[in-house]
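Undergrad: For reference, the sequence and a predicted model appear below.
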Amino acid sequence: MSALRTSLARLSAPRWSGAVSRARVLPAVRTQIRTYKADPARDAMTGEIIQLPDIDSNLTKITLTDSPKKRPASSKLVFGHTFTDHMLTIPWNSATGWANPEIRPYGPLDLDPSCTVFHYAFTLFEGMKAYRNADGTVRLFRPDKNMARMNRSAARIALPTFDGAELTELIKKLVMVDKDWIPQDKGFSLYIRPTLIATQKALGVGPSSDALLFVICCPVGPYYASGFKPVQLLATTKYVRATPGGTGSYKLGANYAPGIVPQKEAMAEGYSQNLWLLGDEHALTEVGTMNLFVAFKQADGSVELCTPPLDDVVLPGVTRDSVLEVARDHASGKTPIPGLPADIKVSERKLIMKDLVDAEKNGTLLEVFGTGTAAIISSVDKIGYEGRDLIIPTGPAGMGAISKAMLDRIVGIQTGEIEHEWSVVANDVKI
């Protein structure tokens, strides 16, 4: 039935109002805006609405800023502090569906103090990046994964889902409008933050009648600006990041604020982040806000690259999935990766702290690293646990052979140096 409704929605032709306007024109950007609104899909016999309008990138209104901001030097960038000239907004209502998307000058949102997001934390977000090559090519990295995860998070907290391919097209439009904000310096990129919030103007715990999807962007430099540095973790048993049956596997705003106090306490003890443990066995889940990988040397000389299973306490990270696929393709012989062990086995299984303690003692603990959008790969050289530090091997450059090979491979794909289906070119979008 859902497939039928989707097909009917696609066949419903939008009605044109006939109004045509032009946005202000910047050099090399010429945008014509046609104002129209798609009708909901209706039953051919009864006229009953069977599907409300989904996001449609063809309905985009683009209003360019009259006051472009001065772009700072790449060396002055601080992650998440400088934003581009424009943003994307798409309102939603339970009775009318998704409204027309708008790319407009970056600025404050007009929200009522009673909005559901402020009182019950109806908010979710994604993190992704765009990269610009010297030839002007702009690329996104696996945006379909971000869209799928965003929809999954939305469904979990009763917010509206959407056509991920259409939102990807809109993100391409936004990125291309602000493409000059993408630094071309090596290691720099444009961080993209799609966000969805509930905006119903009323108190009361229940599904929101209104929502707003918006996307903002900020130019960012290398995560390790002064060179790669491994991090130190405190394996905490005092706090729990997520529990079975909870929302730890969703990218919700409510999952992040409770981690700040534990991180401050870890830093006060000389560690960079927390290693989140779960249950009486002290099962490993995540490291800070990143996914976790551990490499063990096996008795037969092979290497096991292991990560905790997703279940419902671990976030399905895009970089995590990429590392797993790269490792599996290497192990199968499909795509050999320089630097990875010839005989490597990939596992998604339960890991407990005793596994790491025993491996450190007998010399079979090879590497520990985290994966995430911001840092991509972050090596670990020390884990504080029950009053002592486990020392993790790292190479002379601050990372082991596996993490280095993974970083090189993924960055090569992201920047287009390695041609791959995961690297999605944005330049062909119509704006």
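TA: Yep, that arrived.
Undergrad: contacts, neighbours, all on C-alpha from now
TA: Will do.
Undergrad: Could you give the number of residues near residue 134?
TA: Using other Cα atoms under 10 Å, residue 134 has 8 neighbouring residues.
Undergrad: helix/strand/coil for it?
TA: coil (DSSP: H, G, I helix; E, B strand; the rest coil).
Undergrad: can you count the residues close to the residue lying closest to it once chain neighbours are set aside?
TA: Take residue 134 and drop its neighbours on the chain: the residue closest to it by Cα to Cα, 6 or more residues apart in numbering is residue 184, 6.6 Å away. Residue 184 has 16 neighbours, counted by other Cα under 10 Å.
Undergrad: one more structure, for comparison:
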Amino acid sequence: MMRRLLPRCAPRATAAFIAPRRSPLGLFPAARQYSISPEAASETKLQDIDPSKLVLTRTSKPKPLKKAEDLVFGATFTDHMLTIEWDKTTGWHNPHIVPHQNLSLDPASCVFHYAFECFEGMKAYKDKAGQIRLFRPDRNMERFNKSAARIALPNFDSKALIDLVAKFAKLESRFIPEERGYSLYLRPTMIGTQKTLGVNPPGSALLYIIASPVGPYYPTGFKAVSLEATDYAVRAWPGGVGDKKLGANYAPCIVPQREAMSRGFQQNLWLFGEEEYVTEVGTMNFFVAIQNKQTGQKELITAPLDGTILEGVTRDSVLSLARERLAPEGWNIVERKLTMAELDEAATEGRLVEAFGAGTAAIVSPVRAISWKGKMVSCGLKDHEESGEITTKMKNWMEARQYGDEEHEWSYVC
């Protein structure tokens, strides 16, 4: 068993009543823009994460390596884990790398009762020279801090944690297969650990990182999926936490996904509001390539960051690559709201070129069709095609930078 990770329970804070602010018209409470400027859990300057104080305890029982083709996404784990405790009096404690093991938490820990939990998904890649590379870790750390702050968990120095992630990835590098398409999936996680049933900001927390060697996300290979447009359940809403990577966002999506799969579809396409705005596909951001009805110009469209859409690192990378390489070819790169009716009209008129999801796990996932209101909306692929031209280009462009084939500032050499 792992050593006890809980500091002594901090005294319970007394909640104070705060009258809601009113709008200039005095009719409704003014909205608090948490998504724009969240407050960190600790306002006092405490000890930050210090990579120089890392304590390494190597496992005495190294695991045998699995064959690359036998890896199932997120099912196999490496020898070690990184742990860093925090408490509101001291700040961040010394980081430890220890053998992968169970956590020991009090059953009253606030993570179990009030979902004080956030996480990140990132990967480490092995290039042709055997070097280990991270892909845009600064963006992951930025989002990790935003997620933590939104649920009153502590913030940290991003560069310090990137340093530790790099050390951890190098230590576990033997688990990364040499074959293209394989990587080490890293899961930084932060949980509130204070043992209390009072609803207050946690007085203690644990940040830990585990790692899993992975291959292609879809075992069947790079093939197009079919979606079910989902309007009976909502993934996120304005003023909520859909733009944060919280565990609480994911569990409620499983039942709608299971229902879609029971009807023969691989994932949900989440719609929002009476207008049926297209938001995300499963746990990925969603892109469509269409020909503008008025101008005839080709457009790559994705939903805007309005607080309901996750700020995907892959999403941002796709947009950056599109502006760099597609815009000079005449493409218009657009972040705007798009309705399912618009998408259907474009498909009916032959203007829908292709569609794909974008996320860390799969990079890009081509979409063949969308079930909506009893009809199948074709997303531009011919029967013999599994991916459109833009989707394939994005996959290749992204992998070139992830694996170091193309030297770029997005690739962080550990």
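TA: Here it is on my side, so go on. Everything numeric in this text was worked out from a predicted model, so none of it was measured.
Undergrad: TM value for the aligned chains?
TA: After superposition, the two chains reach a TM-score of 0.88 (TM-score structural alignment, normalised by the length of structure 2), with 370 aligned residues with a Cα RMSD of 1.2 Å.
Undergrad: returning to that earlier point: if I look at whatever residue of structure 2 lines up with the residue nearest to residue 134 of structure 1, how far off is residue 305 of structure 2?
TA: Applying TM-score structural alignment, one finds that residue 184 of structure 1 aligns to residue 178 in structure 2. Using Cα to Cα, to the nearest Å, residue 178 of structure 2 is found at 36 Å from residue 305 of structure 2.
Undergrad: picking that back up, does the match of residue 184 of structure 1 touch residue 129 like I think?
TA: No - checked against Cα atoms under 8 Å, the pair residue 178 of structure 2 and residue 129 is beyond contact range at 10.4 Å.
Undergrad: Where does the residue nearest to residue 134 of structure 1 fall, secondary structure wise?
TA: Assigned by DSSP states H and E, residue 184 of structure 1 belongs to no helix or strand.
Undergrad: Now for it: which residues touch it?
TA: For residue 184 of structure 1, the contacting residues are 132-134, by Cα atoms under 8 Å, 6 or more residues apart in numbering.
Undergrad: re the thing from before, what's the distance between the match of residue 184 of structure 1 and residue 132 of structure 2?
TA: Counting by Cα to Cα - residue 178 of structure 2 and residue 132 of structure 2 are separated by 11 Å.
Undergrad: list the residues that contact both of these two?
TA: The contact sets of residue 178 of structure 2 and residue 132 overlap at residue 126 (Cα under 8 Å, 6+ apart).
Undergrad: and the alignment partner in structure 2 of residue 110 of structure 1, how many neighbours does it have?
TA: For residue 110 of structure 1, the aligned position in structure 2 is residue 104, judged by TM-score structural alignment. Per other Cα under 10 Å, the neighbour tally for residue 104 of structure 2 reads 12.
Undergrad: Secondary structure element holding residue 104 of structure 2?
TA: Going by DSSP H and E, residue 104 of structure 2 is not part of any helix or strand.
Undergrad: With residue 147 of structure 1 instead?
TA: Element membership for residue 147 of structure 1 (DSSP H and E) is helix 143-156.
Undergrad: cool, residue 330 of structure 1 as well?
TA: Residue 330 of structure 1 belongs to helix 318-332 when assigned by DSSP H and E.
Undergrad: Run a quick neighbour tally on residue 405 of structure 2.
TA: 12.
Undergrad: no wait, residue 332 of structure 2
TA: Going by other Cα under 10 Å, the residues that sit close to residue 332 of structure 2 add up to 20.
Undergrad: and the nearest residue to it once chain neighbours are set aside, what helix or strand is that in?
TA: Once flanking residues are discounted, residue 332 of structure 2 sits nearest to residue 299: 4.6 Å by Cα to Cα, 6+ apart. Take DSSP H and E as the rule and residue 299 of structure 2 turns out to sit in strand 298-302.
Undergrad: In terms of helices and strands, where is residue 152 of structure 2?
TA: In this assignment (DSSP H and E), residue 152 of structure 2 forms part of neither any helix nor any strand.
Undergrad: need the contact list for the aligned partner of it in structure 1.
TA: Aligned by TM-score structural alignment, residue 152 of structure 2 pairs with residue 158 of structure 1. Contacts for residue 158 of structure 1 (Cα under 8 Å, 6+ apart) come out as 207-208.
Undergrad: Now do residue 158 of structure 1 against residue 152 of structure 1, distance only.
TA: Distance of residue 158 of structure 1 to residue 152 of structure 1, computed by Cα to Cα: 10 Å.
Undergrad: same deal with residue 275 of structure 1?
TA: Distance from residue 275 of structure 1 to residue 152 of structure 1, by Cα to Cα: 25 Å.
Undergrad: Same question for residue 166 of structure 1.
TA: Applying Cα to Cα, the value for residue 166 of structure 1 to residue 152 of structure 1 is 16 Å.
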